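Q: Sequence plus predicted model, see below.
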Amino acid sequence: MKLRSRINLYTIVMFIILLILVNGAIYLTFSRMILNSELERTTAEAAKTAEGINQKDDATIDIADVLRAYMPVVNGMLQIIKADGSAGAGSIDPNQRQLKGSPTVFYEYEKRKIIEYEGKPYTFVSIPIITSKGEIANLQMTEGLEATTQILRTLKIVLIAVTLLASIPVLFSSRLLSNFITKPISSMIQTMFEIRKSGKYKQIALPKQSKDELYQMGETFNEMIAQLKRNYEKQEQFVSNASHELKTPLTVIESYASLLKRRGLQQPELFQESVEAIHSEAIRMKELTQQLLLLARQEDQWNVEMKFVHLATLGEESIRSFKAAFNRRIEMKVEQDVVVKVDEQKLKQIFYILMENAHKYSEAPIIVIVRREADKGLIEVKDEGVGIPNEELSKVFDRFYRVDKARTRKTGGFGLGLSLAKEMAKAIQADLTLESVEGGGTTARISLKIDKTH
């Protein structure tokens, strides 16, 4: 069963059940009230009759005549029941002659209830009295409820009609409700079908005025589609970049391997040259693959671990390691130590990328400055290298982009370092900028927001 049909069915059934319960409660409450009212009225009439019997002065007056005097009020039967349970004097309405055959019972106390005789309801009241002979007896009054029964029957018909009539708009409203609920779901199904058929990612249109759960579901779906699209684009870009960049080292390796296969045994000097070239290209391929894999990751997959870091301490540790690895002169100036909340390892990696660039494109000492500017902590890496032309400066963060004068095969770069640094800077909420003068060097700046609690 489809969700729309299920919503229609459940809504209608639950509404009808609710109507039946409410109308049933109304009917039972009203019938109980009206029957109790009739029972109270019959009790009052019986008490009035008993009072009249007890107050008659003339003992010669037949009690049957007294009962007949009260009969115009009673739509039923008035009867004296003796202590042995036998019937005494009585009076009956001509329209209720069937009551003559009803059983007689003597009650020691006052008794009142609703009874049913031959399928008809009656109010029954029994009041103890003392006859003129000093005997204890019951005055029992039985009164028909035909009018009350007719009222209750009419009420039942009205409530049933109301239930049936109220079910009609429920049929239409439940259909509208099911359409409202299932419309976003149907849109998702249709969109997913179109995506599968066309291979193009699409999003569903959302009503701007709504902020309910259905809107949130549609918004979540659109975010998921956007993420899938980004992942797909990253995958395509990764494949394209990898095939483009790996083509050259693979060609070099293949050429030297073929050369070794043909003449490697006869020319030892060729063997050494080929092995060195193959080893060098293999290392380049390994580095390229690692950088490509890092760039292919989503921002929410960086596993950022933020903690408080002293920029001066981080810079000193990083410079110490870099000096040992590259035997390069680096000068560090700490104008003001700053504490920031950042992922330490990723900040170090960005710092290494910037120092490696300065190392590749400048022979002069590298200068590192740690300082504060307003509410920002800054790490600056300065070199006196060839610099970057102003028109090329905005492109250096693009993947595989190389400035002709600097990004050469001699430096061993792939054009991925700054792109990777930019991605990581974004992940740790840092700003990475470059300032450069062609022929006058480059300044790379990492800007981090200062944590005011430290």
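A: Nice, I can see it. Numbering: from 1, shown residues only.
Q: from here on, contacts and neighbour counts on C-alpha atoms
A: Fine.
Q: So what's the residue count around S436?
A: The local packing of S436 (other CA atoms under 10 Å) involves 20 other residues.
Q: Please identify which helix or strand holds it.
A: If you go by DSSP states H and E, S436 is part of strand 431-437.
Q: Quick check: which helices or strands does whichever helix or strand comes after that strand pack against?
A: Later in the chain than strand 431-437, the nearest helix or strand by DSSP H and E is strand 441-449. Using 3 or more CA pairs under 8 Å, 6 or more residues apart in numbering; DSSP states H and E, the elements in contact with strand 441-449 are strand 339-342, strand 376-383, strand 431-437.
Q: so what secondary structure elements neighbour the first one?
A: In this structure, strand 339-342 packs against strand 307-310, strand 441-449, with contacts taken as 3+ CA pairs under 8 Å, 6+ apart.
Q: Tell me where this protein has helices.
A: 3-54, 63-70, 146-198, 213-263, 268-295, 311-326, 344-360, 417-427 (DSSP state H).
Q: Of those, which is nearest T411?
A: helix 344-360 (6.2 Å; CA to CA).
Q: tell me the angle of that closest one relative to strand 431-437?
A: Orientation check (axes from the mean of the first three to the mean of the last three CA atoms, to 10 degrees): helix 344-360 against strand 431-437 gives 10 degrees.
Q: ok so, going back, point out the other helices and strands that the strand holding S436 packs with.
A: helix 417-427, strand 441-449.
Q: ok, structure two:
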Amino acid sequence: MRLRTKISLLIASSILMVLFLFNILTYYMVVKITTKSEITLLWNAAQTIVSQPNIVRPELWGRDSWLRPLLLPQEIIRLIDTKSNIIVQLDSTGQLDSLPAVFDTRTFSKTLWTREALIVYIQMPVMGAEDETLGVLQIGRKLDTLNEYLTILTTVLMFTTACAAFLSVIGGMYFAKVILRPIHELVQIMESIERNGIFKRLVLTPTKHQDELWRLTHTFNTMIGKLENNFTRQQQFIADASHELKTPLTVIESYANLLQRWGGNDAALREEAIEAIQSEAARLRNLTQSLLTVANLEAEANKGWIHFELGDVVRTTAASLKRTFHRDIQLDNQLEINRMFGDPEKVKQLLIILLDNAIKYSHKPVLITLKHDPRDPEIVELQVIDQGIGIEKSEIPRLFDRFYRVDQARSRTSGGSGLGLAIARRIAQSHKGTISITSTPGEGTQVTVRLPLNLDSMAPSDL
């Protein structure tokens, strides 16, 4: 069953249920009000009868001439003695003798539903001159007119209910169509994307009332935007990776062909070819390792996370690179709390990437600072500052793109793959942190990484 049909039936059934309850309430209130009014009239008639002089003389009850003038159409009057015997009965309809005749000292009123009509009656004790109970007075009335009214009322209610059911189905189908229109458009666009592979968005009408359908459309458009962006980045990544892999493979293949043709008797040529092949193979290995690192960062988001001393990781990493590159690397640790929750190996890798860039593109000492964010002591700022060639301001936004190199510095001759800063940013984001770069050409570069000591101290970043 289609969702549109389900919504239409749900609306119609809900309206019918409300109308059904309303009809029952209307019917009940009409009967209640009418019977209450009739019972009031019967009580008034009873007061008139008990005010008659003959009412206190049971021996005169059998003479009904004094009661007959008080009898109204569709009415019955009874006088019953203490032994439940009917002493006198006046019935203008001939159909009310089925009322129970039982002596009872209580005063009450009742309503009876019979096959012919609705009957109301009252009963009250008849008191003598000395307050003794002489019998009971019973007055009943057959409500023929009410029956006619109720028949008309039932017919009207059934007709209006049938009309309301028909209109509710038609209206439900219309409103369901209006409500489901964005969903149908969403389905059509998704099917179009699946068939053609072209990303499309729903038209989002500006409105002040941001209801659930508006939010659905907005969320879908946002999701499509992210998917399109990721798809574009993935295509660019594949193209860049293919290009990066093609260069060393082409060099290796060229020198291999050269060796095959001319290298047999030329020792200098063999040595040149072997060195080139080794160099390109090393580049190829490094590039492959970087690609695997990117893939592992995507797949292993929170594996290997522990509590560790951030200051110790930074100190040992800086000391190791200082010995390896024979460069002056200074550490200024201002942290009062060094304990951090995360992956120490990934944090170490991030620092190695930043220090490697700083050492590669500068010849002066490199400074590492560790300090708390003055606005939030739970946030640590790790800064790597060099005094190298610097970067143009227009180039900074693209530094974190995969395979991107600044022309004047990030050339292939430096041995870089263009993935280092992309990996560094992914590591920072996986720890719910951020990374930013400020630089001045000719003066140096400062890279700032902000990391929470505990994940709860910082809102998650947009990964």
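A: Structure's in. What do you need? Please read these numbers as outputs of a predicted model, since none were measured by experiment.
Q: And the TM-score between them?
A: Taking TM-score structural alignment, normalised by the length of the first structure as the basis, the two superposed chains have a TM-score of 0.77; 440 aligned residues with a CA RMSD of 4.5 Å.
Q: on that earlier part again, dump the helices of the first structure to a markdown table, plus mean neighbour count and distance to I388 of the first structure.
A: Output for these, formatted as a markdown table (neighbours: other CA atoms under 10 Å; distance: least, CA to CA, whole Å):
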| stretch | mean neighbour count | distance to I388 of the first structure |
| --- | --- | --- |
| helix 3-54 | 16 | 62 |
| helix 63-70 | 17 | 122 |
| helix 146-198 | 15 | 44 |
| helix 213-263 | 15 | 23 |
| helix 268-295 | 16 | 23 |
| helix 311-326 | 15 | 23 |
| helix 344-360 | 19 | 12 |
| helix 417-427 | 20 | 13 |
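Q: okay if I get these as CSV plus distance to A89 of the first structure?
A: Below are the helices of the first structure laid out as CSV (distance: least, CA to CA, whole Å):
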stretch, distance to A89 of the first structure
helix 3-54, 12
helix 63-70, 5
helix 146-198, 25
helix 213-263, 78
helix 268-295, 111
helix 311-326, 116
helix 344-360, 111
helix 417-427, 106
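Q: Counting neighbours, what do you get for the residue lying closest to V339 of the first structure once chain neighbours are set aside?
A: In space, V339 of the first structure comes closest to H310 once its chain neighbours are excluded; the distance is 4.6 Å by CA to CA, 6 or more residues apart in numbering. For H310 of the first structure, the neighbour count with other CA under 10 Å is 15.
Q: Please report how far I49 of the second structure lies from I80 of the second structure.
A: Using CA to CA, to the nearest Å, we find I49 of the second structure at a distance of 14 Å from I80 of the second structure.
Q: Kindly apply the preceding question to T160 of the second structure instead.
A: 47 Å.
Q: One more: L112 of the second structure?
A: Using CA to CA, L112 of the second structure is found at 20 Å from I80 of the second structure.
Q: Comparing the two, which shows the higher neighbour count?
A: I80 (24 against 12).
Q: hmm, who's touching stretch 391-398 of the second structure?
A: 404, 406, 437-441, 444-445 (CA atoms under 8 Å, 6 or more residues apart in numbering).
Q: In PyMOL, how would I select the buried members of the residues you listed?
A: The buried subset of the contacts of stretch 391-398 of the second structure, as determined by 16 or more other CA atoms under 10 Å, is captured in PyMOL by this line:
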select buried, resi 404+437+439+444+445
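Q: Return the closest of the contacts of stretch 391-398 of the second structure with respect to D376 of the second structure.
A: Scanning the contacts of stretch 391-398 of the second structure for proximity to D376 of the second structure, where the rule is CA to CA, the winner is I437, at 20.6 Å.
Q: what does the closest one align to in the first structure?
A: Counting by TM-score structural alignment, I437 of the second structure lines up with L432 in the first structure.
Q: Its match reaches M424, doesn't it?
A: No - look at L432 of the first structure against M424 with CA atoms under 8 Å: they stay out of range, at 9.6 Å.
Q: could the helices and strands packed on strand 431-437 of the first structure be laid out in TSV, adding distance to F193 of the first structure?
A: Shown next, in TSV, are those (distance: least, CA to CA, whole Å):
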stretch	distance to F193 of the first structure
helix 417-427	34
strand 441-449	45
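Q: of all the ones you listed, which lies closest to I379 of the first structure?
A: strand 441-449 (5.2 Å).
Q: to the chain's geometric centre, what's the distance from that closest one?
A: 42 Å (CA atoms, centre = their mean, to the nearest Å).
Q: which parts of that strand are buried?
A: Buried-residue list, strand 441-449 of the first structure, by 16+ other CA under 10 Å: 441-449.
Q: Out of these, which comes closest to K156 of the first structure?
A: K449 (75.7 Å).
Q: Skipping adjacent residues, who's closest to that closest one in space?
A: Nearest to K449 of the first structure is K376, by CA to CA, 6+ apart, at 4.6 Å.
Q: For that neighbour, give me its contacts.
A: Going by CA under 8 Å, 6+ apart, the list of residues near K376 of the first structure reads 447-450.
Q: export these to CSV and tack on distance to F322 of the first structure?
A: Listed next are the contacts of K376 of the first structure as CSV, based on distance: CA to CA, whole Å:
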residue, distance to F322 of the first structure
S447, 21
L448, 22
K449, 26
I450, 26
